[in-house]
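Undergrad: what shape does this take:
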Amino acid sequence: MSIVIKDAAGIAAMREACRIASEVLDALTPHVQPGITTAELDRICAEEMAKRGSVSATLGYQPPGYPPYPGNMCTSLNHVVCHGIPNDKPLKKGDILNMDVTVIKDGWYGDNSRMFLVGECSIAAKRLCQLTFEAMWIGIEQVRPGGRFGDIGHAIQTFAEQHNLSVVREFCGHGVGQKFHEEPQVLHYGRRGTLEEMKPGMIFTIEPMLNLGRREVKELNDGWTIVTRDRSLSAQWEHSVLVTETGYEVLTLSAGSPATPDFVGQRPSPAQA
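TA: Next up is the predicted model:
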C-alpha cells in the first residue's frame, strides 16, 4: 500500500480537523482534577467535539479481530500504555493520564494525545511525562523532505535509552487523512537512513510510548487496554505532522497546546549531527 500524498485541499482539511482535535484537549484540560472519572471526561469530550462540528473517530471503531471501541477517546492511566477505556473510577492525586483524541471533521481525521498530571505527582512520574514529550519533539525534528522514517525512530530510541526509559515497540505512529490509519507505520525505534523516504504532502502521527520499566506489554481481557507487563508507569504524547517543502508543520497545535521545548528549531540536521 502506498503512502498518500495530500494536495492543497486535503492539507487545508487536515489543518482544520487537527486543530479541532487539539482544541478538544484544550477544553478538557481544566477538568482533569482529582475526583473526576474518565467516563465524565469522555462525556465532556463528546460535547466539545460536537460544538466544533466533528465526531469521535474511536466510538464504535472496530478493526478486524477487535470488539467495537466504546469511548469517544482513549484514557490511559498510570501503567496503561494505550487504548484505555473510560470508566467510573475517580482520578486520584498522583495519577498520570493520557487522553488520546481523534475527531472526524468533514471526512478528515485529526489525531493527537497529551499527558496530564493529576494533582501533585512523583518526581519519577513528572520526569517520565516530560521526557516523553521531549522524545516526541525530537522525533518531529527529524521530519524533512528526503529524510527517512527510520530517522524518527532512531532519534526517539536514542534519546529514550539515554534516559533509561524503554520504547514500546508493538504500537507506532501512522499515516492519517481520510482514513484513521494509513501508510506508513512510523516506528519509534530503528536505524537512521532506513525505511521510506519522506516527501512533501505526507501527513502522519508521531506518538512515542515510553515506560519507566521494561518495554514488554500485554493486552487485558477487554480486547483493547494495553498495559506494561511489569506494571511500571507509561507515558505517551502524539502530534499529527505534515511534511512541507522545507521541513515540517505540526497540525495539532492550538492555543492551549503545551509550549514546545527550547531545542525545537535549533537541532542540527542529520548531515551535521
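Undergrad: from here on, just use CA atoms for contacts and neighbour counts.
TA: Will do.
Undergrad: which stretches in the stretch 101-250 of the chain count as helices?
TA: Remark: helices assigned in the stretch 101-250 of the chain by DSSP state H, counting those that start in this stretch are 123-140, 149-162.
Undergrad: quick check, central residue of the chain?
TA: residue 238 (2.2 Å; C-alpha atoms, centre = their mean).
Undergrad: excluding its backbone neighbours, what's nearest that one?
TA: For residue 238, ignoring the flanking residues on the chain, the nearest one in space by C-alpha to C-alpha, 6 or more residues apart in numbering is residue 207 at 4.1 Å.
Undergrad: mind listing what that neighbour touches?
TA: When contacts are counted by C-alpha atoms under 8 Å, 6 or more residues apart in numbering, residue 207 is found next to 113, 136, 172, 173, 188, 236, 237, 238, 239.
Undergrad: okay, now the residue nearest to residue 2 when sequence neighbours are not counted: neighbour count?
TA: What sits nearest to residue 2 in space, not counting adjacent residues and going by C-alpha to C-alpha, 6+ apart, is residue 183, at 6.5 Å. As a burial measure, residue 183 scores 17 neighbours (other C-alpha atoms under 10 Å).
Undergrad: residue 183 against residue 149, yeah?
TA: No: counting by C-alpha atoms under 8 Å, residue 183 stays clear of residue 149, with 11.6 Å between them.
Undergrad: now residue 251: how far from residue 257?
TA: 11 Å (C-alpha to C-alpha, to the nearest Å).
Undergrad: so these two - more neighbours on which side?
TA: Neighbour tally, residue 251 and residue 257, criterion other C-alpha under 10 Å: the higher count belongs to residue 251, 27 against 13.
Undergrad: so who does residue 17 touch?
TA: 103, 104, 105, 108, 109, 110.
Undergrad: and for comparison, fold this next one:
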Amino acid sequence: MSATTTTITTTTTADLTRKYCAGVACANPAGSLQCPTCLKLGLGTARSFFCSQDCFKKSWSDHKALHKSATSRKPSLLQALKDTLSSPSPLLRVDPESGTYDPYPSFSYTGPLRATYPLSPTRKLPDHIQRPDYHADGIPRSEYAVSASLRKIAILNEEEIEAMRTVCRLAREVLDIAAAAVRPGITTDEIDEIVHKACIERNSYPSPLNYSNFPKSVCTSVNEIICHGIPDARPLQDGDIINIDVTLYHNGFHGDLNETYYVGTPSPSAIRVVETSRDCLNAAIASVKPGMPFREPGNVIEPLAKSRGCSVVRTYCGHGINQLFHCAPNVPHYSKNKAVGVAKKGMVFTIEPMVNLGTWRDKTWPDDWTSATVDGKLSAQFEHTLLVTDDGVEVLTARKADSPGGPIPIPEEELKAVAGKK
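TA: All right, here's what the predicted structure looks like:
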C-alpha cells in the first residue's frame, strides 16, 4: 500500500456515505442539506444529502420515488435495490442475475471499470492474532504521533532487521498464494478472502484491514486503477491486468510488496506498461546503497518509463516501513523531485513505481481510496521492501524461484510503434 504525498485524514463511515450529493447526475460533494422526508422516514444518508437547494429541487421528481417505496414496506437492502429497477429513479441499477450494482451511478468514471457492490462483510480474525493500533477504529495513532517536523528516519538494529526479514518472507508467501489464484472468472473479493486466510495461517494481521478505514485485507487494482482498489464482486476478465498489494503485520512489524499480473492473454500495450513498471523498479533498486539520496530513484525511473511511452504517477510514493506501516522517508518515483535525506545502513523502505500508458494524473473514486488514471488507460505497479546494507541493498520481499507471474518480453512491434511516435 503506497504512501500519498498529502496528509491522510481519518474518515468515518457516516462521512463516507454522505460525501457525494444524491442529486440526479450530480457528482458534487454533499452539503448539509438533507431531504426532510428522508430524515423523517429514516432513509440512509447516502441518498438524502444534497449539495444545494437548487439541486434538490431539480432532483425531486426522481428522488421522491424512494419515499413511496419506503412507506409501503421495509425491504432488505438487496430487495430495495432491486425495486429501483422498476422505479423512475436512476440512482441505482441492480443486475437482476448477480444482484450487484454500482454504488456511484452519478460519478464520472474515467474508464470502463465500475465499482461492483455489495461488498462482502468485514472479515474476522481469531483473538490470538496480534493487531496494530488502528485495527478497531481505523486511526493509526502511532504514525500520527510522529511529528512532521521531527520525522527522523529509523535505523533498525539486528533484532529489528530479523523481524523485518521474517514478516517480508511471510508477505511474499501470501502474495504468491493470491497470485496463483488469478484467472478469468475469479472476483477480487475472492482474492481478498484468500489473502485474509493466508495471513491468519501465518499468525499475521493483514495490514490494510481498517487502516484509515480501508475495508478489506488487500488492495486489488485492475486495469486503469493505479492503486488502492477495494476488492469487490467483479469477476476478472480475460485480458485484464491486476495489481495485488499485500502487507502483513507480524510480531510488531509490517512487510509490504505488490506485483501486477496478467489475466489470460494480455494485449501488447498491457505487456508494455506492466513490464515497464517491473523494469523501473528493478532499475531503481540497483541504485540503492548507503549515501543514495531519496530523490535518486525517481531520476532512474521516469526516464526509463518515458522511453517506452509511459508516464509515472506523482501522487503516491514509496515509504519507510518497520513497526509503522507508513513513515519516513518518502521516496518519489518521478524525476527532479525534492525528497529529503539519504539512505543509510539499517534503513528499510519501499520503492513502488506506478506507471501509466497515458498521463500520470489520477482521479479518486467516491470511496476515497480507489485511484484511477484520468484518461482511463492502463496502469501497472510493482513494489519491494528494501533494506540498506553495508554496500548495497537486500530485497526483503524478493521473488522465489517458483513465484507466480514473472517477466515476459514486450512485443517488438509494440516498442517500434512507440518509437515511431517520438
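Undergrad: any idea what the TM-score is?
TA: Scored against TM-score structural alignment, normalised by the length of structure 1, the superposed chains reach a TM-score of 0.91; 256 aligned residues with a C-alpha RMSD of 1.6 Å.
Undergrad: what residue of structure 2 takes the place of the residue nearest to residue 238 of structure 1?
TA: In structure 2, the residue matched to residue 207 of structure 1 (TM-score structural alignment) is residue 352.
Undergrad: do you know how far that match is from residue 62 of structure 2?
TA: Residue 352 of structure 2 is 45 Å from residue 62 of structure 2, by C-alpha to C-alpha.
Undergrad: next, count neighbours for the alignment partner in structure 2 of residue 231 of structure 1.
TA: Aligning on TM-score structural alignment places residue 231 of structure 1 opposite residue 376 in structure 2. For residue 376 of structure 2, the count of nearby residues is 21 (other C-alpha under 10 Å).
Undergrad: one more: residue 238 of structure 2?
TA: Neighbours of residue 238 of structure 2 (other C-alpha under 10 Å): 14.
Undergrad: so what's it closest to, chain neighbours aside?
TA: Leaving aside its sequence neighbours, residue 238 of structure 2 sits nearest to residue 264 (C-alpha to C-alpha, 6+ apart; 4.7 Å).
Undergrad: was I right about that neighbour contacting residue 183?
TA: Yes: between residue 264 of structure 2 and residue 183 there is a contact at 6.6 Å, judged by C-alpha under 8 Å.
Undergrad: isn't the match of residue 231 of structure 1 right up against residue 224?
TA: Yes: at 5.4 Å, residue 376 of structure 2 counts as touching residue 224 under the criterion of C-alpha under 8 Å.
Undergrad: quote the end-to-end distance of stretch 405-415 of structure 2.
TA: 22 Å.
Undergrad: what is the neighbour count of residue 418 of structure 2?
TA: Neighbour tally, residue 418 of structure 2, other C-alpha under 10 Å: 16.
Undergrad: please, which helix or strand holds it?
TA: Using DSSP states H and E, residue 418 of structure 2 sits in helix 412-420.
Undergrad: now do that helix: which elements does it pack against?
TA: Counting contacts by 3 or more C-alpha pairs under 8 Å, 6 or more residues apart in numbering; DSSP states H and E, helix 412-420 of structure 2 is packed against helix 268-285.
Undergrad: ok, longest helix in structure 2?
TA: Determined from DSSP state H, the single longest helix within structure 2 is helix 158-180.
Undergrad: what does whichever helix or strand comes after that helix correspond to over in structure 1?
TA: Counting by DSSP H and E, the element after helix 158-180 of structure 2 in chain order, helix or strand, is helix 188-201. The counterpart of helix 188-201 of structure 2 in structure 1, counting by TM-score structural alignment, spans residues 38-51.
Undergrad: contacts only, for residue 155 of structure 2.
TA: Neighbours of residue 155 of structure 2 in contact, by C-alpha under 8 Å, 6+ apart: 344, 345, 346, 347, 348.
Undergrad: closest one to residue 56 of structure 2 out of those, please.
TA: residue 348 (51.5 Å; C-alpha to C-alpha).
Undergrad: excluding chain neighbours, give the residue nearest to that closest one in space.
TA: Using C-alpha to C-alpha, 6+ apart, the closest residue to residue 348 of structure 2 is residue 387 (4.6 Å).
Undergrad: so what does that neighbour match up with in structure 1?
TA: Residue 387 of structure 2 maps onto residue 242 in structure 1, by TM-score structural alignment.
Undergrad: hmm, back to that, tell me which residues in the helix holding residue 418 of structure 2 are buried?
TA: 414, 415, 418 (16 or more other C-alpha atoms under 10 Å).
Undergrad: what distance do you get for the residue nearest to the last one when sequence neighbours are not counted to residue 417 of structure 2?
TA: With sequence-adjacent residues excluded and distances taken as C-alpha to C-alpha, 6+ apart, residue 418 of structure 2 is closest to residue 309, at 5.9 Å. Here the criterion is C-alpha to C-alpha. By it, residue 309 of structure 2 lies 10 Å from residue 417 of structure 2.
Undergrad: ok, now residue 287 of structure 2?
TA: From residue 287 of structure 2 across to residue 417 of structure 2, the span is 30 Å (C-alpha to C-alpha).
Undergrad: check residue 268 of structure 2 too.
TA: 11 Å.
Undergrad: what about residue 175 of structure 1, how many residues close to it?
TA: 22.
Undergrad: swap in residue 287 of structure 2?
TA: Close neighbours of residue 287 of structure 2, defined as other C-alpha under 10 Å, add up to 15.
Undergrad: which position in structure 1 pairs with it?
TA: Match for residue 287 of structure 2 (TM-score structural alignment): residue 142.
Undergrad: hmm, residue 152 and that match touching each other?
TA: Yes: between residue 142 of structure 1 and residue 152 a contact is recorded at 5.6 Å, counting by C-alpha under 8 Å.
Undergrad: show me the contacts for residue 317 of structure 2.
TA: Taking C-alpha under 8 Å, 6+ apart as the definition, contacts of residue 317 of structure 2 comprise 2, 3, 4, 5, 330, 331, 332, 333, 351, 352, 353.
Undergrad: tell me which of those residues persist in structure 1.
TA: Conservation of the contacts of residue 317 of structure 2 in structure 1, assessed by both residues aligned by TM-score structural alignment, their matches' C-alpha atoms under 8 Å: retained contacts are 330, 331, 332, 333, 351, 352, 353.
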